[in-house]
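Q: My questions concern the predicted model and sequence given below.
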Amino acid sequence: MIFPYRHESEFIEDIVKKISAKLCQTYTVVHDELIGINLHLVELYSKIDIGEDDVRIIGICEMGGIGKTTLARIAYTQMSPHFEGKTFLLDVREVSDKCGLVSLQKQLLSQILLYECFNFFNVHKGNAIISHRLSHKKVLIVLDDVDNIQHLKCLVGK
């Protein structure tokens, strides 16, 4: 079978885009059934202002179990097509405790810069790579369950 793609990577990228589009449709259906979520989404979108080119850091702070992660997932799914790269890192606190911040930095980079492998072993080198590689890209980074400012600094910079 002959594919209209020059490289296998283009074929894979097309598959990823199609799957992402299907997932976006799934979250839209689910979010319509959640009472009161639209008000929170409107407020969140007004703070993010996708059309701007500056850096935005927005925190969603509330008691546990009230839907912060659900709100972030829906917003991420709806907004992600507007960005060059994107990542949603779940359970940052727990993953950091178990695997370390370097592991999270590598996950962040590999999800945003698809098909690239990163080989560094300390947080400072990870910070330098994140700053250098992402500073001129429009990226969406969602960090779930962050309770330590150091985690934030190591994953998105100063």
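A: All right, it came through fine. Numbers count the residues shown, from 1 in each chain.
Q: Only C-alpha atoms from now on, for both contacts and neighbour counts.
A: OK.
Q: Contacts only, for the closest residue to Leu23 other than its chain neighbours.
A: Nearest residue to Leu23 in three dimensions, chain neighbours excluded: Thr77, at 7.9 Å (Cα to Cα, 6 or more residues apart in numbering). Applying Cα atoms under 8 Å, 6 or more residues apart in numbering, we find Thr77 in contact with Leu23, Cys24, Tyr27.
Q: Any of those residues buried? List them.
A: Burial by neighbour count, 16 or more other Cα atoms under 10 Å: within those this picks out Cys24, Tyr27.
Q: elements contacting the helix or strand encompassing Ile19?
A: Taking DSSP states H and E as the criterion, Ile19 maps to helix 8-32. Packing partners of helix 8-32 (3 or more Cα pairs under 8 Å, 6 or more residues apart in numbering; DSSP states H and E): helix 68-79.
Q: what's the angle between the helix it packs on and helix 8-32?
A: Angle of helix 68-79 versus helix 8-32, following axes from the mean of the first three to the mean of the last three Cα atoms, to 10 degrees, is 130 degrees.
Q: Next SSE downstream of helix 68-79?
A: strand 85-89.
Q: Quick one: distance of the next helix or strand along the chain from that next one to the chain centre.
A: Where DSSP H and E defines the elements, the next helix or strand beyond strand 85-89 is helix 92-99. Centroid separation for helix 92-99 versus its chain: 17 Å, with Cα atoms, centre = their mean, to the nearest Å.
Q: I'd like to know which elements helix 92-99 is packed against.
A: Contact partners of helix 92-99 among helices and strands, from 3+ Cα pairs under 8 Å, 6+ apart: helix 101-112.
Q: can you pull the buried residues of the helix it packs on?
A: Buried residues in helix 101-112 (16+ other Cα under 10 Å): Leu101, Val102, Ser103, Leu104, Gln105, Lys106, Gln107, Leu108, Leu109, Ser110, Gln111, Ile112.
Q: Does Tyr115 belong to a helix, a strand or coil?
A: coil (DSSP: H, G, I helix; E, B strand; the rest coil).
Q: how close does it sit to Ile37?
A: Per Cα to Cα, to the nearest Å, Tyr115 is found 34 Å from Ile37.
Q: Please say which of these two ends up with more neighbours.
A: Ile37 (15 against 11; other Cα atoms under 10 Å).
Q: Please compare the first structure with the one that follows:
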Amino acid sequence: MAKHEEKFKDDLSKVEKWKRALHRAANFTGFVFDGKKYEHELIGKIVEVVSREIKRVALHVADYPIGLESQVSEVKSLIFSDGYDGVHMVGIHGNGGSGKTTIAHAIYNLIANGFESICFLENVRENSYQHGLVYLQNMLLSNVFERKNLKATSFLQGISTIKHWLQQKKILLILDDVDKPEQLQALAGKPDWFGRGTRVIVTTRDKYILESHGIERIYEMENSNSESNISASDGKDNGDQLGEKNHFPRSSQ
């Protein structure tokens, strides 16, 4: 690296990128065979992980996203403000056409590989009206468990099935365009439905839906008549929290 710094002394940012890449590579955790299980079980696990990441297709993001990088950075800071453990829910609130879905796509592309399973449910509002909540529950289950034939036949059975199968899984769940509290109750009722490290991201035009569900980490789009891009509620007075940037209450959500 010292030689590279001398060679590229007019563009040291390039060398800094290489240093960061090497640092990340050195800290990767590999698969360890301890001899306690059969080798084919470890190989099967490796194949499953690699296959999952290879077939993960990036979602489309706007061709000319003005200011997107800074917005994504702020949302990411909300998502991981308390580290990587626990189960956290984050809301993205803004008017129609404000770019909520674009940010959700960009966040998905940025962090999806860090999760055991992922599910991006778009058009929650439209699908809920056209097909019902059980349809959405089954979409969630089929996205997370591609090889299992998990089907719910009722709203309550869907809740029980989701809780039973997802409690031990670290997943990234993005619910786009939510407009009714019952949609969140059907798909992400409580943090204890999911395994440690899970992140649930909800986009909506109605901030009350987020607050009524106990979601305290909320990113405000610029055109949503908010005094600050990021707001957090401590459950006492939501209005007093506006403008307190980078104040993130510690909670299970």
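A: Arrived safely, thanks for sending. In this text, all values refer to a predicted model and were calculated from it rather than measured experimentally.
Q: Just the strands from structure 2, written as ranges.
A: With DSSP state E applied, structure 2 shows strands at 88-93, 117-121, 171-178, 199-204, 217-220, 230-232, listed in chain order.
Q: now those strands in JSON lines, with distance to Ala25 of structure 2 and mean neighbour count?
A: Output for the strands of structure 2, formatted as JSON lines (distance: least, Cα to Cα, whole Å; neighbours: other Cα atoms under 10 Å):
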{"stretch": "strand 88-93", "distance to Ala25 of structure 2": "27", "mean neighbour count": "27"}
{"stretch": "strand 117-121", "distance to Ala25 of structure 2": "22", "mean neighbour count": "20"}
{"stretch": "strand 171-178", "distance to Ala25 of structure 2": "23", "mean neighbour count": "23"}
{"stretch": "strand 199-204", "distance to Ala25 of structure 2": "24", "mean neighbour count": "25"}
{"stretch": "strand 217-220", "distance to Ala25 of structure 2": "31", "mean neighbour count": "26"}
{"stretch": "strand 230-232", "distance to Ala25 of structure 2": "33", "mean neighbour count": "24"}
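Q: can you tell me which of those comes nearest to Lys55 of structure 2?
A: Proximity to Lys55 of structure 2 (Cα to Cα) singles out strand 117-121 among the strands of structure 2, at 12.1 Å.
Q: can you tell me what part of structure 1 the closest one aligns to?
A: Counting by TM-score structural alignment, strand 117-121 of structure 2 falls onto residues 85-89 of structure 1.
Q: Not counting the matching stretch itself, show me its contacts.
A: Counting by Cα under 8 Å, 6+ apart, residues outside stretch 85-89 of structure 1 touching it are 73, 76, 80, 104, 108, 111-113, 137-144.
Q: from the chain's centre, how far out does it sit?
A: 2 Å.
Q: That stretch vs structure 2, average offset?
A: Compared with structure 2 after fitting, stretch 85-89 of structure 1 has a mean deviation of 0.5 Å; criterion: mean Cα distance after the TM-score superposition for structure 1.
Q: Tell me the residue in structure 2 aligned with His132 of structure 1.
A: With TM-score structural alignment as the criterion, His132 of structure 1 pairs with His164.
Q: And the aligned partner of Gly36 of structure 1 in structure 2, how far from Glu48 of structure 2?
A: Taking TM-score structural alignment, Gly36 of structure 1 has Gly67 as its aligned residue in structure 2. From Gly67 of structure 2 across to Glu48 of structure 2, the span is 36 Å (Cα to Cα).
Q: Looking at the two, which is more packed in?
A: Glu48 (11 against 8).
Q: separation between the one residue sitting closest to the centre of structure 1 and Gln105 of structure 1?
A: Taking Cα atoms, centre = their mean as the criterion, Thr87 is the residue nearest the geometric centre of structure 1, at 2.3 Å. Here the criterion is Cα to Cα. By it, Thr87 of structure 1 lies 11 Å from Gln105 of structure 1.
Q: ok, back up a step: format the buried residues of helix 101-112 of structure 1 as CSV; extra columns: distance to Val95 of structure 1.
A: Below are the buried residues of helix 101-112 of structure 1 laid out as CSV (distance: Cα to Cα, whole Å):
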residue, distance to Val95 of structure 1
Leu101, 8
Val102, 10
Ser103, 8
Leu104, 7
Gln105, 11
Lys106, 12
Gln107, 11
Leu108, 12
Leu109, 16
Ser110, 16
Gln111, 16
Ile112, 18
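Q: What's Lys180 of structure 2 aligned with over in structure 1?
A: Under TM-score structural alignment, Lys180 of structure 2 pairs with Asn148 in structure 1.
Q: quick one on the thing from earlier: can I get the strands of structure 2 in CSV with distance to Lys76 of structure 2?
A: CSV is the format used below for these (distance: least, Cα to Cα, whole Å):
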stretch, distance to Lys76 of structure 2
strand 88-93, 10
strand 117-121, 16
strand 171-178, 13
strand 199-204, 11
strand 217-220, 10
strand 230-232, 12
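Q: what's the distance between the counterpart of Ser154 of structure 2 in structure 1 and Gly65 of structure 1?
A: Under the alignment (TM-score structural alignment), Ser154 of structure 2 pairs with Asn122 of structure 1. The spacing between Asn122 of structure 1 and Gly65 of structure 1, counted by Cα to Cα, is 33 Å.
Q: So for the two, which sits in the more crowded spot?
A: Neighbour comparison, Asn122 of structure 1 and Gly65: the larger count goes to Asn122, with 13 against 8 (by other Cα under 10 Å).
Q: close enough to count as contact, that one and Leu104?
A: No. With contacts counted by Cα atoms under 8 Å, Asn122 of structure 1 stays clear of Leu104, the gap being 11.4 Å.
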